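Colleague: Could you look at this predicted model? Sequence included:
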Amino acid sequence: MVTFVITEFAHARLMAAEPDLDNERNKVRYIAVPDGLSEDDARNDEADPMFGWALEIAEMLKLKLAIFWTSAPGVLALILNIPKLIEDGIIDAKGSSKIDGKVQLSTDLPPLTSADFLWNYSGKQSGETNFQYFSGIQRNMKRCGWLLCNCMGVPFLCWPYFADQFYNRSCICNGYKVGLALSPDEYGIVTRHEIRRKLDSLVADDGIRANALKLKEMALQSISEGGSSAKNLDNFISQMKQ
């Protein structure tokens, strides 16, 4: 039996679309929990919730743990490296940057600056509050032995406004070079003319197209039989069966 912990709002939408999903004959069950919002609150500007505390409950009940990670690998690396960033004097205990340069978390990832720290762009709460939240996620994720990342390389036109989207822009435009970033004018507005200019440039850029196709090929190889993602998924399924 596999148990999914999701919000009551998401559970209601899921059951409305597929009522038979919540049937234990399928060897899957859903536990719905409140998301802290009232019924009248809008949820279309919410980030995907990370229920780190659910891992603590699973560990207490001696259940096998798994996290399905849908954000960029660089964001995962950033969260997992929070203790080391503090230890190395790159950030303080409140998440504030103590350096002006770039940080290289891995040779496989583009470097990041303090402007890429996702806790600086996480809604109306203060950066320190958001940092403590992500620090809690990091502590809980250490309990999990399997982390699955879902990614795909395609050309992008980037217009970030929240959390990890700013580092995603850096990866897409400066690291992997598979997209372009929209730039606001002197009033902070991204105009339709800017969108049109960047879209025309994106379509006409052979280098970006070639890089996107290269990433697509790498992704297809990874999920094909014998690829790294395919092997990881097979190993994950084997562990779940034990």
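Modeller: Alright, I've got the coordinates.

Colleague: rest of the way, CA atoms for contacts and neighbours
Modeller: Noted.

Colleague: what about stretch 105-122, how long is it end to end?
Modeller: 21 Å (Cα to Cα, to the nearest Å).

Colleague: Buried residues of it, list them for me.
Modeller: Going by neighbour count (16 or more other Cα atoms under 10 Å), the buried part of stretch 105-122 is 110-112, 114, 116-122.

Colleague: just stretch 170-185 next, same as before
Modeller: Buried residues in stretch 170-185, counted by 16+ other Cα under 10 Å: 170-173, 175-182.

Colleague: Let's see which of those end up in strands.
Modeller: Among the buried residues of stretch 170-185, the ones falling in strands (DSSP state E) are 179-181.

Colleague: right, and out of those residues, which lies closest to residue 133?
Modeller: Compare each of these with residue 133 using Cα to Cα and the shortest gap goes to residue 181, at 28.3 Å.

Colleague: For that closest one, give its distance to residue 227.
Modeller: Applying Cα to Cα, the value for residue 181 to residue 227 is 32 Å.

Colleague: Can you tell me the centre-most residue of this protein?
Modeller: Most central in the chain under Cα atoms, centre = their mean is residue 71, positioned 1.7 Å from the mean C-alpha point.

Colleague: try it against this one:
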Amino acid sequence: MSQPHIVAVPYPAQGHVLPLMELSLWLVKEGCKITFVNSEFNHKRVMKASSENDDVRNKINLVSIPDGLEPEEDRTDLKKLTEAIGEVMPGKLDEVIKMINESDENGVSCVIADENVGWALGVAEKLNIRRVAFWPAAAATLTSFFSIPKLIDDGIIDSDGAILKKQGIKLSPNMPIMNSSDFSWAFFPDPALRRVVFDLVNDNAERVKSANWIICNSAKELEPEAFAMFPQMSPIGPLLATNRLGSSTGHFWPEDSNCLNWLDQQPHNSVIYVAFGSFTILDLTQFQELALGLESSKRRFLWVVRENLILNGDSVYPKGFKDRVGNRGHIVKWAPQQKVLAHPSIACFVSHCGWNSTVESVSNGVPFLCWPYFADQLFNQSYICDIWKVGLGFNKNENGVIGKEEIKNKLDKLLGDTTFKEKALDLQAKVNTSVKEGGSSNKMFGKFVDWIKTQRSSI
């Protein structure tokens, strides 16, 4: 049988590129050939950030296509980015696939596209190629997208996605409560931008119906109710490099591995790890309160302060902060997070609750302090605190700031109660069993690989 050739297309954001790259490496391990199609802007970032020891380029064919914006334009402007992508990327992906089909006698076997780029599934359908939708986040979030028609019928939202009833709802009787104000599109206060995001979410949910598979970077053990509600979603995760005995790749910033040497010098279960992913932005007041909270905790900490974490400015620490914390604090611009969370010195994770960070922490038995910023991170916090009970959330003061006293108090509460660590270790055992031989995710991934390796069928 010929080697399957798969084209993988991520949504152009760090939290989406990483898990699809991980899936691609798993598929390479199973004997597949992968062409990974990044936007030109992100492709350059990935290549610049990759280390000399990173051999991903020898395993995966990394290609790029334009996203329709100039290099200096703002890619956090979702309205502008969405419009540009829609005008440019479908045609460019079509060209890439046709070039592969001309050069590879067997042609493209399958397109695996992030659910958030439904247009890529449309390109595959037009070219009569088998297609897979990859969902990199919690299955429960995708169920909320699939439930949009019912949410409109029930009067929870209107046809533009505006929230009509701010309340806790259950998408099905056995699902956890989801606050209607936490829907991914509801975060955006500007009605025009909210409508753009809502229309994109709705359109993608419709396009996914044409996919042969919907695979999800989650496990039945984490969210059984969501998978029971929509059984067409197939759990194959968590997809972690540590489970593949490799290093994660696809980062937009160079990883500072020196922090692992610093962790080696710290006692077991003693370090607070603080990292907010690639999108979270803090104003200067909040940034300084966080610094003072870590200082007043008197505990060791590893803090990731990426280059654009502060709103409209550089990271300005409280006067004398670095001198006062000395060597018990270690600050880096970007960390090898999976290796950090697997390190025995880590005691807890102060996290934005992005799904990648969530499953990485869960897979290592590390309890959380939740600091969600937007979109699905708010619901992920509900999983962490209310369903799995492996973490705590912060409360903001009257000025909308999480104060230094609140930070210190929650750290003391989390680390002073062994129940959180015990529950985290119990959840870790269940999740890690799912990806081992005979586990639920392992079996599903095996079925998926078998399907990929079947001869290309006419659709």
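Modeller: All right, it came through fine. From a predicted model like this one, the values you see are computed outputs, not experimental measurements.

Colleague: Closest to residue 133 of the first structure out of the buried residues of stretch 105-122 of the first structure?
Modeller: Nearest to residue 133 of the first structure, judged by Cα to Cα, of those is residue 119 at 8.5 Å.

Colleague: OK, contacts around the counterpart of the closest one in the second structure?
Modeller: In the second structure, residue 119 of the first structure lines up with residue 185, judged by TM-score structural alignment. Applying Cα atoms under 8 Å, 6 or more residues apart in numbering to residue 185 of the second structure gives the contacts 161, 194-195, 197-198, 201, 375.

Colleague: Kindly recompute the last result at 6 Å.
Modeller: Shown in contact with residue 185 of the second structure (Cα atoms under 6 Å, 6 or more residues apart in numbering): 194, 197-198.

Colleague: related to what we said a few turns ago, translate the residue nearest to the centre of the first structure into the numbering of the second structure.
Modeller: Alignment note: residue 71 of the first structure maps to residue 137 in the second structure; criterion TM-score structural alignment.

Colleague: what do you get for residue 3 of the first structure?
Modeller: Mapped onto the second structure by TM-score structural alignment, residue 3 of the first structure lines up with residue 7.

Colleague: Surely its match is within a helix?
Modeller: No. With DSSP: H, G, I helix; E, B strand; the rest coil as the criterion, residue 7 of the second structure is assigned strand and is not in a helix.

Colleague: Run a quick check on it versus residue 111, I expect a contact.
Modeller: Yes. With contact defined as Cα atoms under 6 Å, residue 7 of the second structure reaches residue 111; the gap is 4.8 Å.

Colleague: Break down the first structure into its helices, ranges please.
Modeller: For the first structure, the helices defined by DSSP state H cover 8-17, 52-60, 73-80, 82-87, 127-141, 165-170, 192-204, 206-223, 228-241.

Colleague: so the last one aligns onto which residues of the second structure?
Modeller: Put plainly, it is helix 228-241 of the first structure. Aligning helix 228-241 of the first structure against the second structure (TM-score structural alignment) gives residues 440-453.

Colleague: Next, the contact list for the residue nearest to the centre of the first structure, please.
Modeller: Residue 71 of the first structure touches nothing, counting by Cα under 6 Å, 6+ apart.

Colleague: again, only using 8 Å
Modeller: If you count contacts by Cα under 8 Å, 6+ apart, residue 71 of the first structure has them with 149-151, 164.

Colleague: do residue 160 of the second structure as well
Modeller: With contact set as Cα under 8 Å, 6+ apart, residue 160 of the second structure has these partners: 195, 198-199.

Colleague: how do those residues look in the first structure, which are kept?
Modeller: On the basis of both residues aligned by TM-score structural alignment, their matches' Cα atoms under 8 Å, what survives of the contacts of residue 160 of the second structure in the first structure is 195, 198-199.

Colleague: Of those - the most surrounded one?
Modeller: Neighbour counts for these (other Cα atoms under 10 Å) peak at residue 198, which has 23 neighbours.

Colleague: Map that one onto the first structure.
Modeller: Checking TM-score structural alignment: residue 198 of the second structure goes with residue 131.

Colleague: Residue 43 of the second structure contacts residue 64, doesn't it?
Modeller: Yes. If you go by Cα atoms under 8 Å, residue 43 of the second structure and residue 64 touch, sitting 6.1 Å apart.

Colleague: More neighbours: which of the two?
Modeller: Taking neighbours as other Cα under 10 Å, residue 43 of the second structure and residue 64 compare with residue 43 leading, 22 against 18.

Colleague: Kindly provide the distance from the match of residue 119 of the first structure to residue 369 of the second structure.
Modeller: Distance from residue 185 of the second structure to residue 369 of the second structure, by Cα to Cα: 24 Å.

Colleague: what's the answer for residue 234 of the second structure, then?
Modeller: 29 Å.

Colleague: repeat for residue 417 of the second structure
Modeller: Distance from residue 417 of the second structure to residue 369 of the second structure, by Cα to Cα: 13 Å.

Colleague: out of those two, which sits in the more crowded spot?
Modeller: residue 369 (26 against 10).

Colleague: Give the aligned equivalent of that one in the first structure.
Modeller: Aligned partner of residue 369 of the second structure by TM-score structural alignment: residue 157.

Colleague: Wait, its match touches residue 178, no?
Modeller: No. Using Cα under 8 Å, residue 157 of the first structure is not in contact with residue 178; the gap is 9.1 Å.

Colleague: Is residue 303 of the second structure in a helix, a strand, or coil?
Modeller: strand.

Colleague: Could I get the contacting residues of residue 301 of the second structure?
Modeller: 271-274, 294, 328-330.

Colleague: Next: residue 393 of the second structure.
Modeller: Contacts for residue 393 of the second structure (Cα under 8 Å, 6+ apart) come out as 369-371, 381, 385.

Colleague: Please identify the residue in the first structure that aligns with it.
Modeller: Checking TM-score structural alignment: residue 393 of the second structure goes with residue 181.
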